[in-house]
Each structure stands twice: as structure tokens, then as C-alpha cells.
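> Everything below, folded, please.
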Amino acid sequence: MIGDRLRARFASDEGDPSFLGIGHPDVAALIAEFAPGSEAVELGGWTSTNVHLVGPGQVLRVHQRFVTRSRLAAVHDARRSLLARGLLVPEPLALLRCGQRVAELETYVPHTALAGDVAQFEALGQLHRASRGIAVPRPVDAQYGTPATLRRYLLDVRGDAETMRVAQWALGIVRELRRQWVPARELPTHFVHGDLVGPNLGRSDDGRALYLDFGCAAVRPRIHDLAVALFYLVVGPNDEGLAPDFDWSRVPELLQAYESASGEQLTDLEHRALTPYAAAIPLAVAAPAAYFPDSTYLRYRERRAGMTIAEWLLAHPIK
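All right, here's what the predicted structure looks like:
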């Protein structure tokens, strides 16, 4: 059953936790092998351990157990294609083993944060323009889920009374999501980054947009990438944003910036799909709580903040 497979992927124990820190013996051994005597700085990250090896100017990324070598190899090929087409991404250098996991080495590119909402949507358009025809296999874990998938996950949630109350609330949101959903087969599909927000988008020293962390890359409706970018603008960096406080009148300007940079117009159906696809983001992040060892993940403040935005969006579709 799908639930059993996902529980196995997300399971954690003291000897092999889901996230390895820089001090884990397997990670420390790789650091010692590839950067002996060099300073190693942990860069943070949600789905992988990311370490800047200062001496050689590289980044070591150690992935979770469910990430396969074949998936990473395909993503490396995609990144090399983007480099050849003039986009700035860290050059992939090698695939490695880190205990029972796959790791990778890539170049470190000095950068600062990419400032400005319009600049973010322009960078997304540039990525889509450069990535036409590129394909990668779907990741196991991503900020994407159809209403049917989200419902199946949420029906598998088990926990105390408060956890189940939140699960029932989420299922109610999914019912409305299903009513407004536009199936992927009806939308233009494309290579998408899947998480082009915050620290995954920078500005290099020579002023170019820098694209980082392709862990969620896939071939999906291209509106999914815009929905991710928009949702995280609303929720804000501290998960404290409220949908009624967001300046929704700016959305046409952001979409125009994307269209100008990508060289393609969004279709009328894509405009309609932006609302449900944005509302699906926090639900896709929360729903896999059914397969975590501690299902209270579903009740975390940031999970509920995101679902509140999803509920508001579905009641106030983006014009």
C-alpha cells in the first residue's frame, strides 16, 4: 500500500535520522575526504544536509533516504542543459555515497538574495524559457498533489483528537479544491523547479539570477511554479502572512513580468488554475503528515497558517 511505502521513506530512528547534521559520522567522513582541513559551513535546508566546503569552493549535499541515484543523475543532466543554455546554476561535479544515502558535490557560487517580487517572477520566466524540452522523473516528495492524492493521504492520518480535527478541516478544504481544480492534462506542462522561493533563488556577483536546489524539479503544469512563488509571497518568510493583508492587485504585474521573461502568454485556463494550484501548496506540504512518525506535524502553526490561506484563496479566487 502507498501508506506503507511512504512511512518507510519518512521513518526516522536515532541511528539513521531523516535529516543528517554536519556532525553525523557519515557526513563528517565525506567532508574529511573531499575537504581535509578546510572550513565546513552548514548552509541549512529542509530536505537535505547542505555544507559549504570553503577550501575547494564546493557544496556537499546529502539527501534523504528516499532520493535515488537515478533521480539525481537525471537532475544533474537537466542542470548541465541549463548551464549550456546560459542559465546560472551550480555545476554538478559528482554523485557519492553517504552511508545508505546518495550525496552530491557541486560548485559553490557566491551570491546574495534576489531582492524584489517582480525580479523573482522574471527569474522564473527566464528558467521556463531556457528549460523547454528538458525532462526529469518525478520526485517522491514535492509541494504538489492533486485533490485525489491529498484526500487519500489525509484519510490515512491517525492521531489524537486535535490532530484528527485538523485532518477533517483539511479534508473540507480539499473538497472545495476538487471543485475548482483544473486537471494537469488540460494545462501546458513544462519543466518546473517546484520550489523557486527564498534561499533557492539568488543574485550572483555579476548580477545574474542564480537557481539553487532542484530537489522538487519535475515535469508538471507550468502554472504550478507560479503558484508556489505566489503562495510563499503571501505566507511570508516567517509563516505569518495573512491572505486578506496581501496586495492582490499586484498579481497581474507579477504575471506580466513572468510572461515577458518567458516569451509566452499564460492561457485563460492557466489564469483560472492559479487559485487552486496555489491553494494546493500548503495542503501538499501538510498531507504527508499521515506518514511521519509523529503526526502532530499536521498541527504545527505553519501548517495551519498555510491551510488558512488555502481556505481563503478558494473562497476568493484570484482575478
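
> switch to C-alpha atoms for all contacts and neighbour counts from now on
Will do.

> Mind telling me what element residue 202 is part of?
Element membership for residue 202, per DSSP states H and E: strand 201-204.

> buried stuff in the next helix or strand after that strand?
The helix or strand immediately downstream of strand 201-204 is strand 209-211, counting by DSSP H and E. Using 16 or more other CA atoms under 10 Å as the test for burial, strand 209-211 gives 209-211.

> Please generate a structure for the following sequence too, so the two can be compared:
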Amino acid sequence: MTEYVFYGGKGGVGKTSCAAATGLELAGRGARTLVVSTDPAHSLGDSLETELSGEPTRVAANLWAVEADPEAGQETYRGIVSVLAAEFREAGVRLDDEDVERLFAAGFVPGSDEIAALEFIGEYAEADAWDYVVFDTAPTGHTLRLLTLPDVLRESLSTVGKVRGQLRRLVASARSVVFGPAALLRPGREPDEVDALRERMERVAALLRDPERTDFRVVLLPETLAIEETRRLVERLREFDVPVDTLLVNRVLEDVDENCDRCAARKARHERRLERVRETFPDCSVRVVPELDGEAYGRDALSRLAERIDA
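Prediction:
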């Protein structure tokens, strides 16, 4: 089965570089690998030095990459509103295009960016075209909304379903008055976008919680505030039964000039923070990623990063 690796954490900690490096490493081993960016502020293409779009682009042998398009979430939501509007029209409630746009703007189903991300996860989870799919997620708050969205959608779509049920009963009652028992002989309805979306979101939620297939890795820097934010993120992830076993402490200073007191002090500070990370997360594997010369952009830099990530 396809395996899924998610990189999460606050903004600016190096999630994109870690995801790109992991993708290159897995592809180098011969595994067909796809790297997906679900961050609306995409930088995956820059990291891989390749122009990306909403469709998988071949980056190297066995490696493809794609950037989720937030417009996809808007289209999914628009489809739901259109279904609901059709139910109103069938019940005799007149709605013109402006009315539908107002329904769309009202935001019955929240989180178009997150919906787009979940749609990408669901699409590639079911494609079965890759051995590994590596996800570069958005900063912490967006990721948590992403994880809670299936439950939020379940409630929202349930409300939509109740409204539609009432409308259908109203229409059926009116038809029975006019047509008698023949009204009950109408052919069954085809599955629609509301039901399909609910089913897709349930499958994605199950995937995210499957420890046999999903590995959620949190990236952080050796800083006090970063450690605290990571603690809260890991707690929230585990509340949703999302498996978190690996922490990557990025940009740790290891080699310093012996004559540089400031450098030595910074190295000692990083060592103390690493010890705190291990104490705070005793049940996680802590991987130390050293501070690299320059930025982790380009294939050579990503290859060096992959060696320390142990992808």
C-alpha cells in the first residue's frame, strides 16, 4: 500500500525543505514518490527549482511534485451550494444566479483552502500510482484546521442534509396530492456532490489516523517558543488520533569556531534546547538536522539534508 509522510510545524522552520529532501531520497531509492504542497503560500517549486502547478510535474527519476490549488476548494464548495440551490428550486423556491452567489458567499461550508488540501490528500490516497506521497503542510494553525475539517464538514453537511430532507419531503407531499400513488414511483436519485464529499472526507480522516500508512513528522527549531508550540501541536494531533512518532529539530548549530565565544554560547544553548525536546517528548524519535551552509534550496543541498533526516 502507498505510505504517507506529513511534515507539519510552525511557519519558517523548514517543512518544505524537509518534504522535498524526503521526496528526493525516496525517489533515489527507486520508490515512485509524489511530493504535495498543501500550503496556500507555496514554496515547494522554489525548493526543487522546478515550476509546479495543480497537476503532478515530473521533477526527477521516480519523483513528481504538485501544489494544491485553493481554487479547487472553492469549486467543491460551489458544487455543494449548487446542489442545495437545486433542492430549493425543486421545492418551488425561486433562486436566480445572484441568490446562489449570496449563498456561496455566506460560507455554509468553511475552509476552502483546507477543503482543497483534503481533496488533494483524498485524490492521491486513492490514485494508487505512487509508493510514497509526502505532504508539505501549511503552518500549525492551518494544519489543525485541516485535521478538524472532516468533523466540521460532517456537522455542516449533516445540516445541509437535514434541510434537503425537509425540502424533499415537502416536494413529495405536494406531488402525492397532485399525482397520487404514482408520485412514489419516481426513480431514485443519483449520488450527488454533498454525499460524495462527505464520503471522501471520511476516507481522508481514516487515512490520517492510520498508523500503518501515515507518519506525521513535526519540524521545529531549537527555541523555547517553538518547543512549546510543538508540544501543543503534538497534543492536538494525538487528540485526533493522528500518529506522531518523529520530531525533526532543524538548524541546530554543531560545528563552531573555537575562537568565537558567541558561536560557542549559541551551540551550548541549542544543546540545552535539544535536551529539553527529548525530555518533553520522551516517546518520540528526535532527529537532529544541523544548520547547513546557505539555504536548503537546490538538489545538492536537499540531498545533504536528506542524509540527516533519515528519510
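
> Overlay them and tell me the TM-score.
Between these two chains, after superposing, the TM-score reads 0.30 (TM-score structural alignment, normalised by the length of the second structure); 154 aligned residues with a CA RMSD of 6.2 Å.

> ok, now which ones touch residue 76 of the second structure?
115-116 (CA atoms under 8 Å, 6 or more residues apart in numbering).

> Quick check: it vs residue 6 of the second structure, distance?
23 Å (CA to CA, to the nearest Å).

> likewise residue 45 of the second structure?
Relative to residue 6 of the second structure, residue 45 of the second structure is positioned 17 Å away (CA to CA).

> ok, now residue 144 of the second structure?
13 Å.

> Which one's more surrounded, those two?
Taking other CA atoms under 10 Å, residue 144 of the second structure and residue 6 do not tie; residue 6 has more neighbours (20 against 17).

> you'd agree that one is up against residue 143?
No: if you go by CA atoms under 8 Å, residue 6 of the second structure and residue 143 don't touch, sitting 10.3 Å apart.

> Spatially nearest residue to residue 279 of the first structure, not counting backbone neighbours?
residue 310 (4.2 Å; CA to CA, 6 or more residues apart in numbering).

> Closest to residue 178 of the first structure out of the buried residues of strand 209-211 of the first structure?
residue 211 (32.1 Å; CA to CA).

> which ones are touching residue 87 of the second structure?
The contact partners of residue 87 of the second structure, by CA under 8 Å, 6+ apart, come to 164, 167-168.

> how about 10 Å then?
Contact analysis of residue 87 of the second structure by CA atoms under 10 Å, 6 or more residues apart in numbering lists 81, 93, 163-168, 171.

> can you pull out the helices in the second structure?
If DSSP state H is used as the criterion, the helices of the second structure fall at 15-28, 44-48, 70-90, 97-106, 112-127, 140-179, 193-208, 224-239, 261-280, 299-309.

> Report the inter-axis angle for the longest one versus helix 193-208.
Orientation check (axes from the mean of the first three to the mean of the last three CA atoms, to 10 degrees): helix 140-179 of the second structure against helix 193-208 gives 150 degrees.

> Ok, the fourth one next?
Using the same axes, to 10 degrees, the inter-axis angle of helix 97-106 of the second structure relative to helix 193-208 is 20 degrees.

> Does anything pack onto helix 97-106 of the second structure? Which helices or strands?
Counting contacts by 3 or more CA pairs under 10 Å, 6 or more residues apart in numbering; DSSP states H and E, helix 97-106 of the second structure is packed against helix 70-90.

> The residue nearest to residue 279 of the first structure: how many residues sit nearby?
Using other CA under 10 Å, residue 310 of the first structure is surrounded by 27 other residues.

> try the one 5 residues further on
Other residues within reach of residue 315 of the first structure by the criterion other CA under 10 Å amount to 11.

> And it, how far from residue 163 of the first structure?
From residue 315 of the first structure over to residue 163 of the first structure the distance is 24 Å, taken as CA to CA.

> Ok, residue 71 of the first structure next?
Going from residue 71 of the first structure to residue 163 of the first structure by CA to CA gives 33 Å.

> what distance separates the start and the end of stretch 63-75 of the first structure?
Stretch 63-75 of the first structure: ends 13 Å apart by CA to CA.

> Stretch 234-250 of the second structure now?
17 Å.
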